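1. take this sequence and fold it.
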Amino acid sequence: MKYLWLLLFVLLQPLSPSLAQSFGQFDVAQLNQLTLSPEKLSGQFSQQKYLADFDMQLASSGEFNYIKSQSVNWHTLAPIENKIVMTPQSITSEQGGTQIMQLQADSNPVVSVLSDIFFSVLTSQWQQLEVYFTFSGELDDGQWQVVLTPKDSAISQAISNIELQGDAYLRQLKFIEHNGDYTDIRFVNLRTKQ
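-> Have a look, this model is predicted:
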C-alpha cells in the first residue's frame, strides 16, 4: 500500500469543494454514449497538489500520451522534469535520465490495480472503473461530472473519492485523500493523432 501513496504523490500533483453531496443517481450507459475512448491520446496537463498539513499547494505541468491498454507516458516538465511510464506490468520513474523507481506487477500486485485504474480513468472505461468504485454524477448538455467512491478498503485507505469532469474527453480529475490533501489535474490541447 505504501507504493500507492508514493505513486499518487509523484504522479499526481487541486478543483472545487467536494461535489459528492450534490450528485444524484445517473446512468453509466449515458456516459458511455457521451465519452470517447480513443486508441491514442496526447495532450498537456497542469497539476496542483494541496498539502493540508502545510496549507500549501505545489504546482507542476507537463505533457502526456497514452496508447490504450499498453502505456501511459507522463512527462512533468516544470518545476522539475520527471518521466513516469506506466504499463499493465510496471511503473517506472526517471529523473535526469536516471531511473529512480521501478515497480513490477509480478512482485507487487498493487501495480496492476493502479495501472488498471489510471488507464480506465484516462480512457473513460467506465465498466472497468465500476469494478473498483461506486458512481454518482450528473450529465448536462454534453458535460458530465462524476464522483467515484472506492469499494475496495485498500483503495479507500488512500483515496476518499475521485472527482471527474469532462465532455467527450476527460478534462479534469481530482483525487481527494482522507487526510485533506488533494490533487487536481486539468487536461488541455488533447490530440488523438501522435
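2. only C-alpha atoms for contact and neighbour calcs from this point on.
-> OK.
3. okay, and the residue nearest in space to the middle of the chain sits in which element?
-> In the chain, the residue lying closest to the centroid (CA atoms, centre = their mean) is residue 118, at 5.1 Å. Residue 118 belongs to helix 109-122 when assigned by DSSP states H and E.
4. all helices of the chain, in order?
-> 2-11, 28-34, 109-122, 126-132, 153-158 (DSSP state H).
5. please identify the most buried of the ones you listed.
-> Counting by mean count of other CA atoms under 10 Å, helix 109-122 has the highest mean neighbour count of the helices of the chain, with a mean of 19.
6. got the contact list for residue 149?
-> Shown in contact with residue 149 (CA atoms under 8 Å, 6 or more residues apart in numbering): 133, 134, 135, 156, 160, 161, 162.
7. hmm, back to that, do you know how far the residue nearest to the centre of the chain is from residue 96?
-> 24 Å (CA to CA, to the nearest Å).
8. cool, residue 47 as well?
-> From residue 47 to residue 96 the distance is 20 Å (CA to CA).
9. name the residue in those two with the higher neighbour count.
-> residue 47 (24 against 10; other CA atoms under 10 Å).
10. so the more buried one is in contact with residue 60, correct?
-> Yes - in terms of CA atoms under 8 Å, residue 47 counts as a neighbour of residue 60; the distance is 5.2 Å.
11. which residues do the two both contact?
-> Joint contacts of residue 47 and residue 60 (CA under 8 Å, 6+ apart) are residue 13.
12. all strands for this protein, in order.
-> 40-51, 56-67, 71-78, 82-86, 90-95, 98-104, 133-140, 143-150, 161-166, 170-176, 182-191 (DSSP state E).
13. out of these, nearest to residue 14?
-> strand 182-191 (3.1 Å; CA to CA).
14. orientation of that closest one relative to strand 56-67 in degrees?
-> Angle of strand 182-191 versus strand 56-67, following axes from the mean of the first three to the mean of the last three CA atoms, to 10 degrees, is 40 degrees.
15. alongside the first, I'd like the structure of this one:
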Amino acid sequence: MKKTLCWLAAMLFAMPVLADDLFEHPQTPAQAQAILRAAMPDLGQIQVLRGRFGQRKYLSEIPQPLSSAGEFLLVRDLGVWWHAQAPLDSAVTLTHDGLVQLDSGTAAQGRTSLRQPGSQFVASVFFALFALDIDTLARSFDLFMTESDGHWQLGLRPRDASLAAWFRQATISGSERVEQVRLVEAAGDRTEIDLDAAAQPRSSLTPAERQRFEP
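-> Here you go, the predicted model:
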C-alpha cells in the first residue's frame, strides 16, 4: 500500500501550494456537483478523454523541477493509460484491479504488475480525480470549491490516514475540462500537471488501445 501510494505521488502528482482562500470555502458533495454540472454539462456522459500532459515535479533537495511530457487516455469503467514520452519513454495502465507498468510506452512486453494490497483503493481515488467523481472523492476527502466566470477550483484534503501520510492537499482546476491537477505532499514536495484533453466517443478506441486495459 505505502509503495503504491509513494509511486503514484512521485509519478503523477504534487504541486505548488495554492492560495489559502480556496480552502476557506468548504462545500458539500451536492454543492460541488452543482458547480461542476453548470461548468461541464456533459461531464456524466464523457466516455473517453484523451490528450497531452506536461508535468513538473518539485523536490526540496533539487533546485530545478523534474519535467516530463506525454499523452494520456482515460476510459470510463476501464481505466487510465499514462504514457510519458520525454525525457524517458514509459507507460502505466491503471485499472480497478491495480497498476501495470510497461518498460516501453508503446510495447506490450515488459509488463510489471504493481497489483498489491491497497492498490484498488488507490486506483479508485485516481480515477475519481480525473473523472471528477465527487461521490467517490467525498468518501476520502474534505471538499473545497470556488467558481468565477466559468472557471472552477476543487480543493481536496484527505481524511483517510493512508492518503494523508503521503500528501497534504490536492487541487483540480479547469473550465469546460480539467486543465490542471496539483498536489502538495506531506513532506513538502509538490507536483504540477497541465492537461490538454478532448472528450471522444467510445468508438474512437482502437483495438490496441482497448488491449492496454486487459489483464
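16. which residue lines up with residue 79 of structure 2 in structure 1?
-> Matched by TM-score structural alignment, residue 79 of structure 2 corresponds to residue 71 in structure 1.
17. ok, the closest residue in space to its match that isn't next to it in sequence to residue 130 of structure 1 distance?
-> Leaving out its chain neighbours, the residue that sits closest to residue 71 of structure 1 by CA to CA, 6 or more residues apart in numbering is residue 87, at 4.5 Å. Separation of residue 87 of structure 1 from residue 130 of structure 1 (CA to CA): 20 Å.
18. again, but for residue 61 of structure 1
-> Residue 61 of structure 1 is 29 Å from residue 130 of structure 1, by CA to CA.
19. so what's the aligned residue in structure 2 for residue 58 of structure 1 up against?
-> Aligned counterpart of residue 58 of structure 1 in structure 2: residue 66 (TM-score structural alignment). By CA under 8 Å, 6+ apart, the contact set of residue 66 of structure 2 is 56, 57, 58.
20. mind running it again at 10 Å?
-> Residues near residue 66 of structure 2 by CA atoms under 10 Å, 6 or more residues apart in numbering: 55, 56, 57, 58, 59, 87, 191.
21. ok, now which ones touch the second one?
-> The reference is to residue 56 of structure 2. Residues in contact with residue 56 of structure 2 (CA under 10 Å, 6+ apart) are 12-15, 64-69, 182, 190-194.
22. and if you look at the last one?
-> The contact partners of residue 191 of structure 2, taken as CA under 10 Å, 6+ apart, are 9-17, 55-59, 65-67, 170, 181-185.
23. residue 79 of structure 1 against residue 59, yeah?
-> Yes - under the criterion of CA atoms under 10 Å, residue 79 of structure 1 makes contact with residue 59 at 7.7 Å.
24. those two: who's more crowded?
-> Legend: neighbour count by other CA under 10 Å for residue 79 of structure 1 and residue 59, higher for residue 59 (17 against 11).
25. what is the neighbour count of residue 187 of structure 2?
-> Neighbours of residue 187 of structure 2 under the rule other CA under 10 Å: 12.
26. the aligned residue in structure 1 for it: what's it in contact with?
-> Alignment note (TM-score structural alignment): residue 187 of structure 2 maps to residue 179 of structure 1. Taking CA under 10 Å, 6+ apart, we find residue 179 of structure 1 in contact with 51, 52, 53, 157, 158, 159, 160.
27. which among those count as buried?
-> Among the contacts of residue 179 of structure 1, those classed as buried by 16 or more other CA atoms under 10 Å are 51, 158, 159, 160.
28. ok, those vs residue 193 of structure 1, which is closest?
-> residue 159 (32.5 Å).
29. that closest one maps to what in structure 2?
-> Checking TM-score structural alignment: residue 159 of structure 1 goes with residue 167.
30. look up how far residue 96 of structure 2 lies from the residue lying closest to that match once chain neighbours are set aside.
-> Counting by CA to CA, 6+ apart, residue 167 of structure 2 lies nearest to residue 185, which is 3.6 Å off, once chain neighbours are set aside. As judged by CA to CA, residue 185 of structure 2 and residue 96 of structure 2 stand 24 Å apart.
31. higher neighbour count, these two?
-> Looking at residue 185 of structure 2 and residue 96 with other CA under 10 Å, you find the greater number of neighbours at residue 185, namely 25 against 19.
32. go ahead and confirm the more buried one touches residue 158.
-> No - using CA under 10 Å, residue 185 of structure 2 makes no contact with residue 158, being 11.2 Å away.
33. mind listing the shared neighbours of these two?
-> 164, 165, 166, 167, 168, 169, 170.
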